[in-house]
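# What follows is a predicted structure for the sequence shown.
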Amino acid sequence: MNRRDALTRVALIMGGTLIGGDYFLSSCSSPAEEKDTKATTAAKKEKPFLSQDQVAYLNEVGETILPTTKTPGAKAADVGSFMAVMVKDCYKPDDQQIFLEGITKLEQASKQKNGKGFLESTPEQRTVLLTALDAEQKNYSKTKTLEAPNHYFRMLKELTLLGYFTSEVGSTKALRYLPVPGKYDGCVPYKKGDRAWATT
């Protein structure tokens, strides 16, 4: 599956356009990206965009969105590391800031709702919290103007879906995948419960 197809499918799942989608399709070359000197390049290599703790945290958030069932969940695809790269390389600085603040907001929402942090919450508490945040972002997106900031949870959810379904685990375990497609068949029988194809 190529990047354009993956973005289109995730956008359809989310019911609209994908935050940062224009940058994903242009190989993540943000116009706001500064021209690197040797010093700034070295500094960027030393300090990652997200810490290992934040990546692990995002893996847990992703696992709540796409949990392990008969197929591996989002944590198996290491969606946290995927998010770190995509937000750093493909999001505008304003959206990067919203994303970083969103991790803190999610933790605060968990403490307010459950009386404890997200990682200390039970799987059921995590699901209830993220379901409420998803409803919040959907309502926000319905009335959002073009100038208004994006909702952090929409970013988290989009990146979880994109990271998972374009990973080896998502493509081969959750979807049906043929590395080398055979002949064209325009009328493939479908049985209820069949997995979608990762390749076309």
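Received the coordinates, thanks. In this text, all values refer to a predicted model and were calculated from it rather than measured experimentally. Residues are numbered from 1 along each chain as shown.

# Could you use CA atoms for every contact and neighbour count after this?
Noted.

# and the helix or strand harbouring Gly163, how far out from the chain's middle?
Following DSSP states H and E, the helix or strand that holds Gly163 is helix 152-165. In this view, helix 152-165 has its centroid 2 Å away from the chain centroid, taken as C-alpha atoms, centre = their mean, to the nearest Å.

# same question, stretch 162-175
Worked out by C-alpha atoms, centre = their mean, stretch 162-175 lies 12 Å from the chain centre.

# ok, and what's touching that stretch?
Contact with stretch 162-175 is made by 1, 6-7, 10, 71-72, 74, 76-77, 79, 82-83, 177, 195-198, as judged by C-alpha atoms under 8 Å, 6 or more residues apart in numbering.

# hmm, which of those are the buried ones?
By neighbour count, with 16 or more other C-alpha atoms under 10 Å, the contacts of stretch 162-175 hold Ala6, Leu7, Val10, Pro72, Ala74, Ala76, Ala77, Val79, Phe82, Met83, Tyr177, Ala198 as buried.

# Alongside the first one, take a look at this:
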Amino acid sequence: MALIDRRTALAGVVALFGTGVFAPIARAAGAAQASKIPVISEGPPSVAVFTPAQRALMTALSDRVIPTTDTPGAIAAGVPAFLEKLLADWGSPDDRVPILDGLAAIEARSLKDYRVSAAQATPAQQDALLTLAMNDQLPKGATFFEAFRQLVITGYYTSEIGITQEREYLPVPGEYNGAFPYSKVNKVYSA
């Protein structure tokens, strides 16, 4: 019994975002469906996309989008490395602009409001900064937030942790029970 791989999962996640999918994700998924690429997470990025400070902030914000709860979060799933690799190998320099500009806007706002780098801000402060971006209350914040959210979700739900721990993988689900009580459902299934 073979587990679902990242290439297959990537195609499924793209369907979640529809026509508004961030371009690097769409490119990687298209190549994955054509079996032109190895698993995306293999090897280092072709270029460094982030400075060390940007990488620390991107990592902290990834953890706020999908934090550790009763299942591992974005950091444990390797989302920050995936995100940089996807932007490096499947994103054009123009595709990176909203992410880099958004990180800069969040950093500037954190320094102004909290007098601390956003990577060192408290989780509540980081949530507030992401909310400002989501509500387009930072320069080009909504553009950043949507692209960043898609990257984090894609990285997480195509990782081994996202496939096997957050969701329950059943290659052949059990019998059909149309009267199964919703209160007994523990996880969403992926196949």
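Now that the structure is in, tell me what you want to look at. The shown structure was predicted, so the numbers you read here are calculated from the model rather than taken from an experiment.

# doesn't Gly117 make contact with Arg126 of the first structure?
No. If you go by C-alpha atoms under 8 Å, Arg126 of the first structure and Gly117 don't touch, sitting 9.6 Å apart.

# more neighbours, the two?
Arg126 (22 against 16; other C-alpha atoms under 10 Å).

# joint contacts of Arg126 and Gly117 of the first structure?
Ser110.

# So which residue is dead centre in the second structure?
Nearest to the geometric centre of the second structure sits Val152, at 0.9 Å (C-alpha atoms, centre = their mean).

# what's the mean distance for the lengthiest helix in the second structure versus the first structure?
If you go by DSSP state H, the second structure has its longest helix at helix 93-114. Once superposed with the first structure, the aligned residues differ from helix 93-114 of the second structure by a mean of 2.0 Å; criterion: mean C-alpha distance after the TM-score superposition for the first structure.

# The helix or strand following that helix vs the first structure, average offset?
Once the chain leaves helix 93-114 of the second structure, the next helix or strand it forms, by DSSP H and E, is helix 123-134. Taken over the aligned residues, the distance from helix 123-134 of the second structure to the first structure averages 1.4 Å (mean C-alpha distance after the TM-score superposition for the first structure).

# Same question for helix 123-134 of the second structure: list its buried residues.
For helix 123-134 of the second structure, by 16+ other C-alpha under 10 Å, it's Pro123, Gln126, Leu129, Leu130, Thr131, Leu132, Ala133, Met134.

# contacting residues around the first one?
It stands for Pro123 of the second structure. Arg64.

# Recalculate using a threshold of 10 Å.
Ala60, Leu61, Asp63, Arg64, Pro67, Leu129 (C-alpha atoms under 10 Å, 6 or more residues apart in numbering).

# among these, who's most crowded?
Leu61 (27 neighbours).

# That one belongs to a helix?
Yes. Judged by DSSP: H, G, I helix; E, B strand; the rest coil, Leu61 of the second structure forms part of a helix.

# Distance-wise, check the nearest residue to it once chain neighbours are set aside relative to Asp70 of the second structure.
Using C-alpha to C-alpha, 6 or more residues apart in numbering and skipping the chain neighbours, the partner closest in space to Leu61 of the second structure is Gln126 (6.9 Å). Distance, Gln126 of the second structure to Asp70 of the second structure, by C-alpha to C-alpha, to the nearest Å: 21 Å.

# Skip the chain neighbours and tell me the closest residue to Ala191 of the second structure.
Pro171 (5.4 Å).

# For burial, what's the neighbour tally of that neighbour?
Neighbours around Pro171 of the second structure, by other C-alpha under 10 Å: 13.

# Correct me if wrong, but it is in a strand.
No. Counting by three-state DSSP, Pro171 of the second structure is not found in a strand; it is coil.

# what does the residue nearest to the centre of the second structure align to in the first structure?
Aligned against the first structure by TM-score structural alignment, Val152 of the second structure finds its counterpart in Thr160.

# thought its match was touching Pro67?
No. Using C-alpha atoms under 10 Å, Thr160 of the first structure makes no contact with Pro67, being 11.1 Å away.

# which neighbours do those two share?
Val61, Ala74, Lys75.

# Quick one: these as CSV, columns for distance to Glu101 of the first structure too.
Below are these laid out as CSV (distance: C-alpha to C-alpha, whole Å):
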residue, distance to Glu101 of the first structure
Val61, 15
Ala74, 22
Lys75, 22
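
# Nearest to Asn139 of the first structure among those?
Val61 (20.6 Å; C-alpha to C-alpha).

# Report the separation between the closest one and Ala109 of the first structure.
13 Å.

# what residues are shared contacts of the two?
Counting by C-alpha under 10 Å, 6+ apart, the shared contacts of Val61 of the first structure and Ala109 are Ile103, Phe118, Leu130.
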